[in-house]
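Engineer: Provide a 3D model corresponding to the input given below.
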Amino acid sequence: MNLRLHNTLTRRVEDFVPLDPSRVTMYVCGPTVYDYIHIGNARPAVVFGLLARLLRRRYENLVYARNITDVDDKINAAASAAGVPISDITVRFAGAYHEDIARLGVDPPDLIPHATEHMAEIIAMCERLIASGNAYAAEGHVLFDVSSYPDYGKLSGRSTEDMIAGARVEVAPYKKNPADFVLWKPSSGDLPGWPSPWGRGRPGWHIECSAMAATHLGETIDIHAGGNDLMFPHHENEVAQSTCAHGGKLFARYWLHNGMLTFAGKKMSKSLGNVMVLHELLGMYPAEVLRFLLLRAHYRQPLDWSDSTLAQARATLDGWYGVLRDLAECSVDPTEEVVPQEFEEALCDDINTPAAFAVLADLASRARKASTESERHETKAALLGAGRLIGLLQQDPESWFKQTGSGDSIDPAWVSALLEERIAARSSRNFARADEIRDELAKKHIVIEDSAQGSRWKVVQPGEATG
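Structural biologist: Model (predicted):
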């Protein structure tokens, strides 16, 4: 089956054909590390991390880079506000990002380049752009001359006039054109800076990714991905400066962009006070619930984040884990797990996770109805194989149902002791004590499921249906 991807550059879904099948390259824009990331920042890491898994199933050598921006005015402001060195901020929040993303089941990339480790390459790229006539130095700054690149705006599909109108363009007397963007800027003594031909300074945001991508992946890369909020100006500027710095070579052959998150139908933004911080969410919900919801909608579409969608995600996973729990006596070795063809075909169709989840739901339905040992084994092996590829159903089913909202486990011995006491209380007609025990369990969101085979318990989320 062919892997097909929507290429922002051409506005169509295309077969993915790497430049060199023996070395496939992918670059994904990572975070600026001045604070904990919000849940929207996690979407590209999850989605394009899944794409990396698909690529690794097809090609022996994928070189996947996801950068860290560790020099930026927001970092400077955060360090100043906290009264600490800038490195304290970047080290702390880069570490938090890696830990939180790993909890979401995101595989680490092959390379994690940091902007501060590539100053020589950034300065060299600025020098090449000046030599080629695409950039100029002025008052300690180096600026890219947008008028020197006729294809500026092709990626985002905007005219130069529209881009200037829609962007917060800095008006400065040293600019030749209002749209010219900064490649290098001077640093005062209280800000981080590096020596350069134009004086002590630091890079502009856009040049960092171009230099890091070229250093580690080459002048032309196969895939460049990130959120669609980066399409302009960040990615548009990357295209311009990289193409010109490399003598007109195509910078990225496939551009992929994921849609943004909304909260209860409204754009997620700090000004509205509705930003959901990933680090905090991981303390409130199991990580697989968050991962499921990030993959629930097609990656190019907006994704609404709300209490109800979280509850739906948990309920869906509860159903699938319930099937696996019912199949507990059917042993499947990890080597026996299989990825169903229709499941992988869905993912290969431009990472169509909704279609893939429909296949998972059908597998779960078939597993519930399986009447023979071979059918149970086959469907369980398929459920586990599909789940492993997409990063779900990775826990022991019994443990899944006995965890708190944040994924912490409830002590089974404590619950069992209370249940035994409740049975004894009911038998002796001490209903008041039985009710007290029920209420004590309910405070921990524990519900009892009675059946002909006996009683089982599970933890539900606040507001989740218990029937």
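Engineer: Only C-alpha atoms from now on, for both contacts and neighbour counts.
Structural biologist: Will do.
Engineer: What count of nearby residues applies to A311?
Structural biologist: A311 is flanked by 20 other residues according to other Cα atoms under 10 Å.
Engineer: I'd assumed it was in a strand, is it?
Structural biologist: No: if the criterion is DSSP: H, G, I helix; E, B strand; the rest coil, then A311 is helix and not within a strand.
Engineer: you'd agree it is up against E464?
Structural biologist: Yes: when contacts are counted by Cα atoms under 8 Å, A311 is listed as touching E464 (6.1 Å).
Engineer: got any residues that touch both of those two?
Structural biologist: Overlap of the contact sets of A311 and E464 (by Cα atoms under 8 Å, 6 or more residues apart in numbering) is empty.
Engineer: where along the stretch 101-250 of the chain do the helices fall?
Structural biologist: Along the stretch 101-250 of the chain, the segments classed as helices by DSSP state H, counting those that start in this stretch run 119-131, 160-166, 205-217, 236-245.
Engineer: The last one packs against which elements?
Structural biologist: Which is helix 236-245. Applying 3 or more Cα pairs under 8 Å, 6 or more residues apart in numbering; DSSP states H and E, we find helix 236-245 packed against helix 119-131, helix 205-217.
Engineer: One more: the first one?
Structural biologist: Of the remaining helices and strands, those touching helix 119-131 by 3+ Cα pairs under 8 Å, 6+ apart are strand 135-138, helix 205-217, helix 236-245.
Engineer: Please repeat the previous calculation with a cut-off of 7 Å.
Structural biologist: When contacts are defined as 3 or more Cα pairs under 7 Å, 6 or more residues apart in numbering; DSSP states H and E, helix 119-131 packs onto helix 205-217, helix 236-245.
Engineer: just the third one next, same as before
Structural biologist: Counting contacts by 3+ Cα pairs under 7 Å, 6+ apart, helix 205-217 is packed against helix 119-131, helix 236-245.
Engineer: now what about the longest one, what contacts it?
Structural biologist: Spelled out, it's helix 119-131. Helix 119-131 has contacts (Cα atoms under 7 Å, 6 or more residues apart in numbering) with 135-136, 183, 196, 207-208, 211, 244-245.
Engineer: one more to put side by side:
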Amino acid sequence: MASTQQPHDAPKAAKPTQDSWRIPTPAFDEPKIKVFNSLTRSKVDFVPKKPGVVTWYNCGPTVYDASHMGHARNYMAQDIMRRILRDFFGYEVNFVMNITDVDDKIIVRARQSHLLTKYLSDLSTSSAPSSRVLQEVTSAWTAYFLKAFSASLATPPADDSFEAASAGWAEVQARARDAAWVEQEKGKNEKFPMYFAAVGSGFEAVEAARKRGEGSLEDAKALVEANKDAMGLWLDKQFGASVTDPAIFRDLAAFWEDSFFHSMAALRVERPTTLTRVSEYIPEIVSFVEGIVERGFAYEGGGSVWFDTAKFEGAEGHKGAEEGDEEWRHTYAKLQPWSKGNRELLEDGEGSLTSTTGKRSASDFALWKSSKPGEPAWPSPWGPGRPGWHIECSVMATAVLGEGMDVHSGGVDLAFPHHDNELAQSEAFHNCRQWVNYFLHTGHLHIEGLKMSKSLKNFITIDDALEKYSARQLRFAFLLQNWNARLDFKESSMQEVRSAESLLNNFFALVKALAAEAKEQSVASDGQHHYEQAEKDLLAKLESAQLAFRAALCDSFDTPTALQTLLDLVSQTNIYLARGRSSTNIRAVLAVSEYVTRMLRMFGLGEGSPVEGPAGERVVGWGTAPVPGQEDAGVDRDAVLMPYLRALSSFRDQVRQLAMSNAASSDILALCDRLRDEEMVELGVALDDQDDGRAMVKLVPAAQLRAARDAKAALAAEKAERKAAAAAAAEQKRLERLEKGRVDPQHMFRTDEYSAWDEAGMPTKDRDGNEVPKSRTKKLAKEYAAQKKLHDEFLKEQAKAQA
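Structural biologist: Have a look, this model is predicted:
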């Protein structure tokens, strides 16, 4: 037996090792998320404090009136950015929004609404003469006019009587005929047109009542309604202090809060993670204000507490407050330092009811307001009062998110003083240098190039907009504009939206039809892979689009570029599909449709669930198709199927009848066309005839098919009408030509203009017996030849008619 031992000098076998591996080198640089930060007025890298989590506070509405398109612009833009961060970039977003239900505007609106309602109610139950109502409405109109137009008069009114105000109104009306003067007044006060209309209609009603004399109860109510703006102010001045029931203020705010969220739901704006209301955080607000006072940045004056902007500006931060950053000083008005001394903005930020008693500087702002009679009040160390406007957001954001946040957002009109005051009081309380890391301000909304305003009569509520456009169309329009730019909402842009919507609808309808066909066909291979250069090019375009889409969203949520990338990809895929079904690789097309579907739905443009593809993928469409596998859940099969079955059965019966009567094939084809253009259209089924003799079946909303059919029919009718009109014109021209040819050329020149003719009827001498010149004879010969041609045609037609 041979020995198995190796020689002592034989080398040991090397232990197998894996080959070396290198980190791949990316073909493209990974785009970083950048956002336009109002704190720097530039695009900066987005770096949340916690990996994968974004804390976000959003200024919610002050609820005292109907939500309008300005609200839609603001909250839909923030909804889109929130969805992008969460559903595209994968962040968990803790989104907090407040409801301002304690505010000067709410107090004034609630009191005026309550007092006006009570006034009208009292009219119905009192026996007071309408002359008293006329006197009170006249006083209200006078006060309203003097408040609105005293500064517009060339000379001040002699007194505050109705007669003096009437004279002043006549002067305003006369000057308003000058367009330049009107523009000048609008420049001073953008509400000028609103005041002009209210004063004008109110004055007409007062004058009519004065001429009529004693009137009925209905006349009195109509007079009050015509002057409701003036009466609301007058009643509030007279009796506002008597409104003490807190429910009056809460009920108004609750009503409009519910209306706001109803409008947001209609626009598919998601509700916040956490919703806060000012009225629910009063104790926390009092404690917060106490903290600012203790730190020396606020003072009490006149029963109110004021933030001391002068003391805050440049104040040194406490050492060690921020690790690695010991030396720093507070800064006031970080967002808009150029607005610090803007008295108009400062006063508007304080509210119409705020008393300035005890205030040291014009730039100081109220943290806590002393409540006057007719205003809601809560207890505090400084006496009964209510929160200032700015303090509410600082307190509620702190209560939910802690000592700072990643993102704060709101409309650009809030930047100063509201957000700047928020920053100052919060950084004073928390002793921090940067309470907010990223401030995102959404741009203004204009209507057809003009700022939206009731005075300009271009004020559009969300409900008004949804009567004309779908929620999807409005969101699409907003996506086509950058979130921080001014958005001009106009009909031409909505036409662009409809065009894009049509492109996508048609694309999804076609892909769904192709997917359904593929699903019905056998999965057995035909021996060909169907992955040629066209498919390679299509998927290369998909990858390029995906990279461009990501880069756009990284570039401060550039949705216009991102959305256009999707539309371009769909157009390129349509070019691929135009080659015909026989050369279509459904898998390549589904890859595109699945991506486009997911991105559109990520933006919030989807409705319902996408349609199932040939192997179970939910890949196609942004419409209202049912969730795959749940078609029968809770569905009445008879109600769904019978309309289609009846149409098919009726068609079968009519085809059999035509066949048994030996009808012409054209009759059967006409029946097929009627099935396609009438019955199937009403059922939402499109049958597109193809070159191979088979019809492409698509499920499309019936309204969309009817519109397309009717447009086609209208076009055909218009073409037929033009053809008939052209034929009628040609016939008229022919008849006129024949009528002209009725005259025999031998007689056409036998007039008193000539005195001699040859045997053919051509003139030889004029009326004076002179020979007709050769040049004249030549011209007459041409006329004679033309008439002979016409006369020959006439004789020919006459002979045909007699035959």
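Engineer: ok so, going back, format the helices and strands packed on helix 205-217 of the first structure as JSON lines; extra columns: distance to M260 of the first structure.
Structural biologist: Formatted as JSON lines, those follow (distance: least, Cα to Cα, whole Å):
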{"stretch": "helix 119-131", "distance to M260 of the first structure": "30"}
{"stretch": "helix 236-245", "distance to M260 of the first structure": "18"}
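Engineer: Please name whichever of these is nearest to A297 of the first structure.
Structural biologist: For those, the distance to A297 of the first structure is smallest for helix 236-245, at 26.0 Å, taking Cα to Cα.
Engineer: quick one: the helix or strand that that closest one is followed by aligns where in the second structure?
Structural biologist: Using DSSP states H and E, the next helix or strand after helix 236-245 of the first structure towards the C-terminus is strand 252-258. Using TM-score structural alignment, strand 252-258 of the first structure corresponds to residues 436-442 of the second structure.
Engineer: got it, and stretch 290-306 of the first structure?
Structural biologist: With TM-score structural alignment applied, stretch 290-306 of the first structure matches the range 474-490 in the second structure.
Engineer: Flag every buried residue along the matching stretch.
Structural biologist: For stretch 474-490 of the second structure, burial by neighbour count (16 or more other Cα atoms under 10 Å) applies to 474-484, 486-489.
Engineer: Just the ones of the residues you listed in strands?
Structural biologist: Counted as lying in strands by DSSP state E, out of these, are 487-489.
Engineer: Can you tell me the SS state at the counterpart of V589 of the second structure in the first structure?
Structural biologist: When the first structure is aligned by TM-score structural alignment, the residue opposite V589 of the second structure is R376. The local conformation at R376 of the first structure, judged by three-state DSSP, is helix.
Engineer: wait, what's in contact with R376 of the first structure?
Structural biologist: With Cα under 7 Å, 6+ apart, R376 of the first structure has these contacts: 330, 367, 370.
Engineer: Closest to S148 of the first structure out of those residues?
Structural biologist: Comparing the contacts of R376 of the first structure against S148 of the first structure with Cα to Cα picks out A367 as the nearest, at 61.3 Å.
Engineer: Please verify my assumption that A313 of the first structure contacts V289.
Structural biologist: Yes: using Cα atoms under 7 Å, A313 of the first structure is in contact with V289, at 5.9 Å.
Engineer: Which strands and helices lie in contact with the longest helix along the second structure?
Structural biologist: What stands out as the longest helix in the second structure, according to DSSP state H, is helix 702-740. When contacts are defined as 3+ Cα pairs under 7 Å, 6+ apart, helix 702-740 of the second structure sits against helix 680-682.
Engineer: continuing past the helix it packs on, what's the next helix or strand?
Structural biologist: Next along from helix 680-682 of the second structure, by DSSP H and E: strand 685-689.
Engineer: quick one: the following helix or strand past that next one to helix 702-740, angle?
Structural biologist: On the C-terminal side of strand 685-689 of the second structure, the closest following helix or strand by DSSP H and E is strand 695-699. For strand 695-699 of the second structure against helix 702-740, the angle by axes from the mean of the first three to the mean of the last three Cα atoms, to 10 degrees is 130 degrees.
Engineer: ok and strand 695-699 of the second structure relative to strand 685-689, angle-wise?
Structural biologist: Put simply, strand 695-699 of the second structure runs at 160 degrees to strand 685-689, going by the same axes, to 10 degrees.
Engineer: What range does stretch 148-159 of the second structure cover in the first structure?
Structural biologist: The aligned range for stretch 148-159 of the second structure is empty, by TM-score structural alignment.
Engineer: What number of residues are in the vicinity of the spatially closest residue to K458 of the first structure that is not a sequence neighbour?
Structural biologist: Computed as Cα to Cα, 6 or more residues apart in numbering, the closest residue to K458 of the first structure that is not its neighbour in sequence is F401, at 4.7 Å. For F401 of the first structure, the count of nearby residues is 22 (other Cα under 10 Å).
Engineer: Helices along the stretch 251-400 of the first structure, start to end?
Structural biologist: Counting by DSSP H, counting those that start in this stretch, the helices of the stretch 251-400 of the first structure are 278-281, 287-296, 307-326, 341-348, 353-369, 373-390, 397-401.
Engineer: Helices of the stretch 101-250 of the second structure, start to end?
Structural biologist: Using DSSP H, counting those that start in this stretch, the helices assigned to the stretch 101-250 of the second structure run over residues 104-125, 130-149, 162-175, 179-188, 192-212, 217-226, 228-239, 246-266.
Engineer: The second one: which residues count as buried?
Structural biologist: Spelled out, it's helix 130-149 of the second structure. By neighbour count on 16+ other Cα under 10 Å, the buried set for helix 130-149 of the second structure is 130, 133-134, 136-146, 148-149.
Engineer: distance of the nearest residue to Y91 of the second structure once chain neighbours are set aside from K334 of the second structure?
Structural biologist: Of all residues not flanking Y91 of the second structure in the chain, G52 sits nearest, at 4.8 Å (Cα to Cα, 6+ apart). From G52 of the second structure across to K334 of the second structure, the span is 28 Å (Cα to Cα, to the nearest Å).
Engineer: Give me the more crowded residue out of these two.
Structural biologist: With neighbours defined as other Cα under 10 Å, G52 of the second structure and K334 compare such that K334 has more, 19 against 14.
Engineer: The more buried one maps to what in the first structure?
Structural biologist: Aligning on TM-score structural alignment places K334 of the second structure opposite K154 in the first structure.
Engineer: which residues touch the residue nearest to its match when sequence neighbours are not counted?
Structural biologist: Using Cα to Cα, 6+ apart and skipping residues adjacent in sequence, the residue nearest K154 of the first structure is L9, 7.3 Å away. By Cα under 7 Å, 6+ apart, L9 of the first structure lies in contact with 155, 254-255.
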